[in-house]
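In: Just the structure for this:
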Amino acid sequence: MQDGTLGLIDFGAVGIIERSRRQQMTALLLAALSENDVAATDALLLIVDAPDDVDLEAFRHDVGIVLTTEHLRSGGQGSIFTRMVDVIRQHRIALPGELASAFRSFATLEGCLRVIVDDFDMVGRALPLMPTLLRRTVSLSRMATDLQAQGVIALARLERIPRRLDALLTGIEKGSIGVTLRSDNGDDVSGILGRVTAEAASTLVSIAAVVIAVVLIIAGGGPVLGGSVTLFGVLGAVVGLFGFLGLLRIVRRTFGRRG
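Out: From the prediction side, this is the model:
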């Protein structure tokens, strides 16, 4: 600028990072400065959209390699931000657009500064600025304001509870409350759950019938119907037959579905 200071020229490629994301990125920068791979990984997982099957230990290991390499190397090409993005993509983790733009801006800035000063250490130079950044992000006045905002929101939610509870109880009294279970693809699985429950109950009843039959036959006793045949023995045979047929039916259904 005319007074010799540096100014920003806006060519349109400007993004906005919300406060919550700035706090997460501040935590990431602090962890990177202290070479804390565990904290850096945790901070990244708060920012990125990691799939359920991601190998967290391998991801932490690769993040640690980037941090250690950055702290041990003297000069050279490349940027810690570019290498961090490479690690995120290597593990097939989705990177939010604003974070990708921020990392790209950091890498571009670092590259421009190294054109002026070959061994410029952007991460090391950022360390003295961290206390000021933290004071802006985490201050007592801001924390107090946040607590007040959360309190107002919680109060508003509490005021809605009696009305929603009354609507729920009214629906239960009228019999208009129902529960629908759906799978991941949106299909209704209530019928499947009902069939599974019915088959489990049938299995338990059949097993119980067989056990009762064995006990009755072994115990014997009761009125003698003729010869050595007793009432308990006949009842045991009948109950055992029904239990055996029930188990046979369940086995046939199971193998029939597999076929």
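In: Could you use CA atoms for every contact and neighbour count after this?
Out: Will do.
In: can you map out the strands along the stretch 51-200 of the chain?
Out: In the stretch 51-200 of the chain, no strands are defined using DSSP state E, counting those that start in this stretch.
In: Now do stretch 246-258: everything it contacts.
Out: E199, S202, T203, S206, I207 (Cα atoms under 8 Å, 6 or more residues apart in numbering).
In: where does the last one land in three-state SS?
Out: Same thing as I207. helix (DSSP: H, G, I helix; E, B strand; the rest coil).
In: Spit out the contact partners of the closest residue to I16 other than its chain neighbours.
Out: Nearest non-adjacent residue to I16, counting by Cα to Cα, 6 or more residues apart in numbering: E98, 7.4 Å away. E98 makes contacts with G15, I16, I17, as judged by Cα under 8 Å, 6+ apart.
In: Mind jotting down where the helices sit in the stretch 1-150 of the chain?
Out: For the stretch 1-150 of the chain, applying DSSP state H, counting those that start in this stretch gives helices covering 19-33, 37-47, 56-72, 80-90, 97-116, 122-126, 130-137, 140-174.
In: buried set for the shortest one?
Out: Using 16 or more other Cα atoms under 10 Å as the test for burial, helix 122-126 gives M122, V123.
In: try the fourth one
Out: Buried residues in helix 80-90, counted by 16+ other Cα under 10 Å: I80, F81, T82, R83, M84, V85, V87, I88.
In: a markdown table for the contacts of E98, including neighbour count and distance to G75?
Out: Converted to a markdown table, the contacts of E98 look like this (neighbours: other Cα atoms under 10 Å; distance: Cα to Cα, whole Å):
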| residue | neighbour count | distance to G75 |
| --- | --- | --- |
| G15 | 11 | 30 |
| I16 | 10 | 31 |
| I17 | 13 | 30 |
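In: And the residues you listed, which is closest to A167?
Out: I17 (40.4 Å; Cα to Cα).
In: And this one, please, so the two structures can be compared:
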Amino acid sequence: MELIEVPQLIRNADRFREVVTILARHGLADWISGVPSVWRERLRVGREDESLTTAERIRVAMTDLGTTFIKLGQVLSTREDLVGTELACELAQLRANTPSDPPEAVIAMIESELGAGVDELFSWFDPVAMASASIGQVHRATTHEGLHVVVKVQHPGIERRIVNDLQIMQKLAEIAEQQSDRLRQYRPVETIREFQRSLIRELDFHRELQNMNRFRKNFADEPNVHFATPYPKLSSRRVLTMERLDGVSVSDKEALESSGADLTAIALCGATVFLDMIFRDGFYHADPHPGNLMILPGVREQDQETTPPRVGILDCGMVGRIDSGLRDDLEAALIASVTSDAASITEIVVRLGEVPLDFDEPALVCEIQELLDDYADQSLRDFDVSGCLRDVIRIIREHRIYLPAKVAMLLKVLAMLEGTAHQLNPDFSLAELLQPYGQQAMRRRLSPRRVFERMKTRVNEWDHLLSILPKDLADVLHSLKQGNFDVHLQHRRLEPVVNRLVMGILTAALFVGSASLWSSGVSPQLFGVSVPGFLGCLLALFMGLRLTWQISRVR
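Out: Model (predicted):
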């Protein structure tokens, strides 16, 4: 343990013990063996939920552990490629039922962040929260200009608690990666690092405000969709004031049925908005579950009839981005899917993800080809996008390919989008809606302009290489001439292999030497048997059995 970790460990000791205790109570801490003995005693606590499956116990444990772990569970529910379908579906049920803070604490937070009294900031402020989530709670208010708004206020002290929990998660992830072969395949350290970056960004309400403004700009000419207007002068890092949207939540089935709105048109409009975000803008809302979507009444314009109902989109804290490289790979995968080119799809998957050392590429090509054949006979109307994506993720997971978070998020958003649209219209077909986007992508990729741009990029890359190659080559030759050319090799997880190799050599040498002493009858002897030879052979036998057991554990 590094000395710099000691103050952190002391500061988080009580919380660490609490986390270990809860994990042990749900039978999820058997892999923890690298912690102090005082904490390891907590592992002997009896389990309370013997009748639950492992996925259910993980969900219950994360609920008991609180905000940060619930957030982690929600993020892992989007990584079906990493944790599997069963656990991802179970974690998707996680919801943080956080009690609201006392009014005086909320008012103190607002006044501290905005530098003025609540009466100076708002003409009316409701001290009773209308909703409370894991990071913050929401209050109704009215500005002095008569605007109806909602004020999102971060829970006092939540940032400090989250930072402490993230430190504990990081330490547990390191222990899991060192101690458990089963957990190592989930890449706990890398997953926690991604989650840490995402959650720290979510704690800054300035980012959500910027996301809302960008969405409003991208859809400024779209009358059928509406994002709440944020008010920067009444917002800060921990307080976000935005327009209040009054409508019917898509999660409220009874209200939807009684609203009289054309749900088929609403489903089409909402799905189109999200596909525009993905394929047109490369910047999309990454959490399209029903609770974040509303049906808003139409607006009456001057001398015109009331417009049709609109789709209101809430909670812009979680977003995804598609850069030019990922867009090119997606377009190439789409073209390969249309032409049933399994080898090209495999090449794209390998390029996007990280493959294990024993990766079997021909087997992956074969499985992808079988998948393409299975869905080839389905009509566009009946094509199950969610089912196809689940099959793709299953194949990727079986081959232990680790997808980047941005790719996994995009796949999850598409599957979630189809599920949300089906709540509005059971006959909705996302595949039909995707078809024109696919055609546009193919035309764009094969257009002369894109071909010229790719050629120009390759020429620039070769030009850059040719410009630096002579100097770099001259430096290498000069180092060789001077005799100070060094090659630095970096290995990963080679220490256990070397240790076992050395142990095997020592075991063999000990056995051969002891057998020689035994056969030569070296004194002292007992019942005619050389004691040093016998003890040496016995020790060598023990070392050999122990080495065999260690090798069998790691297969």
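In: ok, the contacts of stretch 246-258 of structure 1 vs L147 of structure 1, which is closest?
Out: Using Cα to Cα, E199 comes nearest to L147 of structure 1 of these, at 52.2 Å.
In: Next, the contact list for the aligned partner of I395 of structure 2 in structure 1, please.
Out: If you follow I395 of structure 2 across to structure 1 using TM-score structural alignment, you land on V87. The contact partners of V87 of structure 1, by Cα under 8 Å, 6+ apart, come to F59, D62, V63.
In: hang on, the last one packs against R83?
Out: No: V63 of structure 1 is beyond contact range of R83, at 9.0 Å (criterion: Cα atoms under 8 Å).
In: Could you measure from the match of I395 of structure 2 over to A100 of structure 1?
Out: The gap separating V87 of structure 1 from A100 of structure 1 is 13 Å, by Cα to Cα, to the nearest Å.
In: list the residues that contact both of those two?
Out: Joint contacts of V87 of structure 1 and A100 (Cα under 8 Å, 6+ apart) do not exist.
In: In structure 2, what residue corresponds to C112 of structure 1?
Out: In structure 2, C112 of structure 1 lands on T420 (TM-score structural alignment).
In: and what of D184 of structure 1?
Out: By TM-score structural alignment, D184 of structure 1 lines up with H491 in structure 2.
In: What's L526 of structure 2 aligned with over in structure 1?
Out: In structure 1, nothing lines up with L526 of structure 2, judged by TM-score structural alignment.
In: ditto for F359 of structure 2
Out: By TM-score structural alignment, F359 of structure 2 lines up with V54.
In: For its match, list the residues it contacts.
Out: Per Cα under 8 Å, 6+ apart, neighbours of V54 of structure 1: H91, I93.
In: Tell me, how many residues neighbour the corresponding residue of structure 2 for R164 of structure 1?
Out: Residue-level alignment of R164 of structure 1 against structure 2, with TM-score structural alignment as criterion, gives D472. By the criterion of other Cα atoms under 10 Å, D472 of structure 2 has 11 neighbours.
In: if I look at V75 of structure 2, how far off is V319 of structure 2?
Out: 12 Å.
In: Between these two, which has more neighbouring residues?
Out: V75 (19 against 16).
In: Contacts only, for the more buried one.
Out: Applying Cα under 8 Å, 6+ apart, we find V75 of structure 2 in contact with F195.
In: For my notes, confirm it occurs in a strand.
Out: No: read with three-state DSSP, V75 of structure 2 is helix and lies in no strand.
In: Under the alignment, what does it map to in structure 1?
Out: Here V75 of structure 2 stays unmatched in structure 1, going by TM-score structural alignment.
In: quick one: contacts of stretch 264-277 of structure 2?
Out: Taking Cα under 8 Å, 6+ apart as the rule, stretch 264-277 of structure 2 contacts 224-225, 283-285, 295, 309-311, 417-418, 421-422, 424-425, 428, 430, 433-434.
In: actually stretch 541-550 of structure 2, sorry about that
Out: By Cα under 8 Å, 6+ apart, stretch 541-550 of structure 2 touches R500, M503, G504, T507, F511.
In: Now do that stretch: which range of structure 1 does it align onto?
Out: Across structure 1, nothing matches stretch 541-550 of structure 2 (TM-score structural alignment).
In: same check, this time on stretch 318-325 of structure 2
Out: Going by TM-score structural alignment, stretch 318-325 of structure 2 sits over residues 13-20 in structure 1.
In: Any idea how far that stretch is from the middle of the chain?
Out: Put simply, stretch 13-20 of structure 1 sits 25 Å off its chain's centre (Cα atoms, centre = their mean, to the nearest Å).
In: Perfect, that will be all.
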